[in-house]
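**Q** Take this sequence and fold it.
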Amino acid sequence: MKSILLTTSTLPRFQGDPEPRFVLDLAFALSRYYRVTILAPSDALAALSEKIGEVEIVRYRYAPLRRWETLAYPGAILPRLKKKPWLWPLVPLLCVGLHVALSKLLKSRQFDLVHCHWFVPQGAVQAWGFFHTRAPPFIVTSHGGDLNTLKGRFIKRALQYIMGRAAAVTVVSRQLQKRVAKAGYNSRVIPMGVDARRFCVTTPVSLAPGDKTILFVGRLAEKKGVNILIEAMARPELRHLGCRLLVVGDGPDKGDLMNLADSLSVASSVNFLGAIGHEDLPEVYSKAHIFCAPSIVAKDGDMDGLPTVILEASAAGKPCVSTRVGGISDFIENDVNGCLVEPGDSGALAHSLARLLDDDEFYHQLSSEARKRAAQYDWPIIARRFSALYEQYFNPPPGFSQDSS
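**A** This next block holds a predicted model:
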């Protein structure tokens, strides 16, 4: 059985942790075919090594004290650096820690391929690394936060260097594929997936007046556009229906969003539930009628790739109202398996939400199609697509090198 090493800076730290788990879920799906190890940054709340199912997890130290290892969690590295610039001194420490851990793993074990999630820091350290042994081929995947926000001539050249060293580049959306093409390289679109069975809810939803619930799940940050959704809740179309909004998640914008709901006199209809563990999300989806992902392009250019919460909601049969941002339109076809509006348009958002809540036939039509579309993103299907890519780079021919790939 071949051995795969996945490197990432985002991974749940403990059971019930609300941190994104798509890399872990991918590892579970791949473990049917390979021995899978995940390498991720340490955190005071996480075990340095553990095995979950057939997947081994190794977390590397990068600061003298574990309580100082706060660069990667909670949230993602780049957003944390923007909000907390005093964390910048940890960046070189994390890169050194990652390089040391990689060197030890590659020297002590035989890996057939390394799969780096995000260009920075995982792809960069892999590309620039000086390892004591011949490194296996590596693949790098962009989820959007790296390619969309990292700018400047030096950064562009650095990303091109990583792409040139990588055996292959994958992205989660066609929008990101275009960005890679502009840099002069090819890439494959392979999105993240969803555990369709886990989120499938068979209990029929009542659309009785006075019991209409809109759900948002995600980090409360600028690119998520939750402020637009709260503004939509204040518009007559939704006020008339007497619906409520459940906001699941935490983040830097939570205080501002709560103040906005209060200033628009919709605080009684908007419930902030905080972060909820992945184990409890299926139940949360079951209590909603519609899912809304009002994504926008942030001021720094950051935007969603293809949010896995959209896949989860669709698998649960919840029609999704979202925006034409990033890779969302790769999954949602307007008025077929969901609704799409222009980003930042609270009026159009309110109209689409009200239409779904008010039109029972339209609602059930989209609900059925949402389930069908989500089934195409089931993790076993996504894992087979990655496996087909991996197989091209196992046992490379004589003369293969990352410099010539």
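**Q** going forward, measure contacts between C-alpha atoms and count neighbours the same way
**A** Noted.
**Q** just the helices in the stretch 101-250 of the chain please.
**A** For the stretch 101-250 of the chain, the helices defined by DSSP state H, counting those that start in this stretch cover 124-128, 145-149, 153-165, 174-182, 196-199, 226-233, 236-241.
**Q** For the fifth one, name the packing helices and strands.
**A** The criterion is 3 or more Cα pairs under 8 Å, 6 or more residues apart in numbering; DSSP states H and E, and the helices and strands that helix 196-199 contacts are helix 281-286, helix 308-315.
**Q** List of residues touching it?
**A** Here helix 196-199 makes contact (Cα atoms under 8 Å, 6 or more residues apart in numbering) with Pro282, Tyr285, Glu312, Ala313, Ala315, Ala316, Ala374, Ala375, Tyr377, Asp378, Trp379.
**Q** Using CSV, please lay out the residues you listed together with neighbour count and distance to Ser49.
**A** What follows is the contacts of helix 196-199, written out as CSV (neighbours: other Cα atoms under 10 Å; distance: Cα to Cα, whole Å):
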residue, neighbour count, distance to Ser49
Pro282, 17, 28
Tyr285, 26, 32
Glu312, 27, 29
Ala313, 34, 32
Ala315, 32, 32
Ala316, 27, 33
Ala374, 25, 33
Ala375, 20, 33
Tyr377, 23, 30
Asp378, 19, 28
Trp379, 22, 25
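**Q** here's the other one to compare against:
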Amino acid sequence: MVIVDKKIKPDILIVAEGTYPYVKGGVSSWIHSLISGLTEFNFGVLFLGSVEEEYGEIKYKLPDNLTYLSANFIFSDKEKPPPRILNTDPEKIEKVKELHKWFRKMGEKELPEKWQQQKFYIKEVTEEEFLYSREAWNFIADSYFDLAGDVPFIDYFWTVRNIHDPVWRVASVMNNMPETQIIHSPSTGYAGFLSAMARREKGIPFILTEHGIYTRERKIDIVNADWIADRGFFFQKEVGEIDYLKKMWISFFKGIGAFCYDSADIIISLFEDARKLQISLGAPEEKTKVIPNGVKVKNFLNARKKRPATIPPVIGLIGRVVPIKDIKTFIKAMRIVIDRMPEAEGWIVGPTDEDPDYYEECLKLTTAMNLNDKIKFLGFQDLKTIFPRIGLTTLTSISEGMPLVVLESFAAGVPCVTTNVGSCKQLIYGGLNEEDIEIGKAGEVCHVANPGELAENYIKILRDKKLWKTYQKAGIERVEKFYDYEMFLNNYRNIYRSFINGRNSI
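**A** Take a look at the predicted model:
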């Protein structure tokens, strides 16, 4: 579904999986700031979502240099061919069987050329043949008895269908993809798969920027998911063993990640530890590069000036109310804080509609801990009005890339307490170089899922004005010196120009 088409060929096409422009914050904010800041380029956005009903209205004022936007829903039943029983050439399904085996082996070898190209999914084996042919049914049934006989067949059947069918959908999206000089994906996954196919088939330079490491984040999601049936008997499993159906999903995303790394011209991470992790997952080291995020420090100067003389006893968790942000650990930490600082409050600032079930669980936990008058779910807010009213910013996430909210907090003069995920330790303690380390700490970093440790640090900082001021000063100095928005823009400007001018150099 084309939303914007100004009939101007975009210089850069961003493939956004589940983010911009339908979701606020995080990667979406990064995409919006990139497009808005690099006005000398025309951009297109190809949005990939699950089903249309999960997304509302566009959440951003679209920049003038966004010349193309389409929304594509790769899990939607509306896009499927109508069901019918059919027969097809068994050799076609043998190729699907080989593809399934490649994903199952987690992409340990390069994806064979026939599966790198759109025509395989559009012409050689159609989505209809994969979904409805007797031969496809036999392939799934045979592989079930060979590989997964201890799980219910219906669960195995739908897992195989749901893993593979979106690949056909992604391939079909390429039919209407606009011409572009560069394709840029902020993740591997389905967005990266489409970008990698475009690189292989159309020769379009492919830039990959990973904010978090997609395969690792999907593994966390999948291991903790209750939407994948886990019916194995307890005595059949070793402690910590992952259900076979979950292993299938994990292997699938690892395989896609390997294909993306093989295909990308540049593989960008936000901090050094992430670059090392990419290399450990198969990214060729010579392709990798670190480009930190940046924020418009000047936009937060007024918020800094509006800070009161006293430290507000308010801890603000700024992020989406979703499991990966581990809001429940924050709620538990606040119970400890309130017992010792009755005047304190916890504000949860971020969208609550992405995972309604999890939001409801958080509300129930808040009630169960008798915190309804102390924890506020504020939804999405203008952070420039929030920062002067809080004493600390916190993240209790179990996974992050380089969270912009930490940099924005520093720019607004607010210290941070986070879990030890992503680049948080580098941002709070310094780590880019010796000069950065010498600036000192701008807050504290805690273990994941440790409400006691978080609470101790919240209390320690809020009660010690001298310490708070020291952390504030370090945060301001660090963001102004190393994470300014213009530095971030210039890094991408130079990369885009390199490919547009044909130098193809990182």
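**Q** Please state their TM-score.
**A** Scored against TM-score structural alignment, normalised by the length of structure 1, the superposed chains reach a TM-score of 0.78; 362 aligned residues with a Cα RMSD of 3.4 Å.
**Q** sorry, back to before: may I see the helices and strands packed on helix 196-199 of structure 1 organised as CSV, with distance to Ala261 of structure 1 added?
**A** Output for these, formatted as CSV (distance: least, Cα to Cα, whole Å):
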stretch, distance to Ala261 of structure 1
helix 281-286, 21
helix 308-315, 23
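**Q** from the contacts of helix 196-199 of structure 1, which is closest to Ser265 of structure 1?
**A** Closest to Ser265 of structure 1 out of these is Tyr285 (25.7 Å), distances taken as Cα to Cα.
**Q** residue in structure 2 matching that closest one?
**A** Using TM-score structural alignment as the criterion, Tyr285 of structure 1 maps onto Phe387 of structure 2.
**Q** got the contact list for that match?
**A** Phe387 of structure 2 makes contact with Ala303, Arg304, Arg307, Ser409, Ala412, Val414, according to Cα under 8 Å, 6+ apart.
**Q** Quick one, which of the helices and strands packed on helix 196-199 of structure 1 gets closest to Ala232 of structure 1.
**A** Nearest to Ala232 of structure 1 among these is helix 308-315; the distance by Cα to Cα comes to 19.2 Å.
**Q** That closest one vs structure 2, average distance?
**A** For helix 308-315 of structure 1, the mean deviation from structure 2 after alignment is 1.6 Å (mean Cα distance after the TM-score superposition for structure 1).
**Q** I'd like to know how far the match of Tyr285 of structure 1 sits from Tyr22 of structure 2.
**A** From Phe387 of structure 2 across to Tyr22 of structure 2, the span is 25 Å (Cα to Cα, to the nearest Å).
**Q** Go ahead and flag the most central residue of structure 2.
**A** Centroid-nearest residue in structure 2: Gly212, 5.8 Å away (criterion: Cα atoms, centre = their mean).
**Q** can you pull the buried residues of the host helix or strand of Leu349 of structure 1?
**A** Using DSSP states H and E, the element containing Leu349 of structure 1 is helix 346-358. Within helix 346-358 of structure 1, the residues scored as buried using 16 or more other Cα atoms under 10 Å are Ser346, Gly347, Leu349, Ala350, His351, Ser352, Leu353, Ala354, Leu356, Leu357, Asp358.
**Q** contacting residues around the third one?
**A** Read that as Leu349 of structure 1. Leu229, Ala232, Pro294, Val321, Ser322, Val341.
**Q** Out of those residues, the closest to Asp25 of structure 1 would be?
**A** The shortest gap between Asp25 of structure 1 and any of the contacts of Leu349 of structure 1 belongs to Ser322, at 24.1 Å (Cα to Cα).
**Q** So that closest one is in contact with Pro294, correct?
**A** Yes - the pair Ser322 of structure 1 and Pro294 qualifies as a contact (Cα atoms under 8 Å) at a distance of 5.1 Å.
**Q** Counterpart of Arg239 of structure 1 over in structure 2?
**A** Using TM-score structural alignment, the partner of Arg239 of structure 1 in structure 2 is Arg340.
**Q** count of residues packed around that match?
**A** Using other Cα atoms under 10 Å, Arg340 of structure 2 has 13 neighbouring residues.
**Q** What separation do you get for it and Asn299 of structure 2?
**A** Distance of Arg340 of structure 2 to Asn299 of structure 2, computed by Cα to Cα: 35 Å.
**Q** same thing with Ala71 of structure 2?
**A** Using Cα to Cα, Ala71 of structure 2 is found at 31 Å from Asn299 of structure 2.
**Q** Where do the strands of the stretch 51-200 of structure 1 begin and end?
**A** Along the stretch 51-200 of structure 1, the segments classed as strands by DSSP state E, counting those that start in this stretch run 55-60, 113-117, 138-142, 168-171, 188-189.
**Q** Tell me which residue of structure 2 matches up with Asp345 of structure 1.
**A** Aligned by TM-score structural alignment, Asp345 of structure 1 pairs with Asn450 of structure 2.
**Q** ok, that match touching Thr329?
**A** Yes - Asn450 of structure 2 sits in contact with Thr329 when judged by Cα under 8 Å, with a separation of 7.1 Å.
**Q** Looking at these two now, which is surrounded by more residues?
**A** Of the pair Asn450 of structure 2 and Thr329, Thr329 is the one with more neighbours under other Cα under 10 Å, namely 18 against 15.
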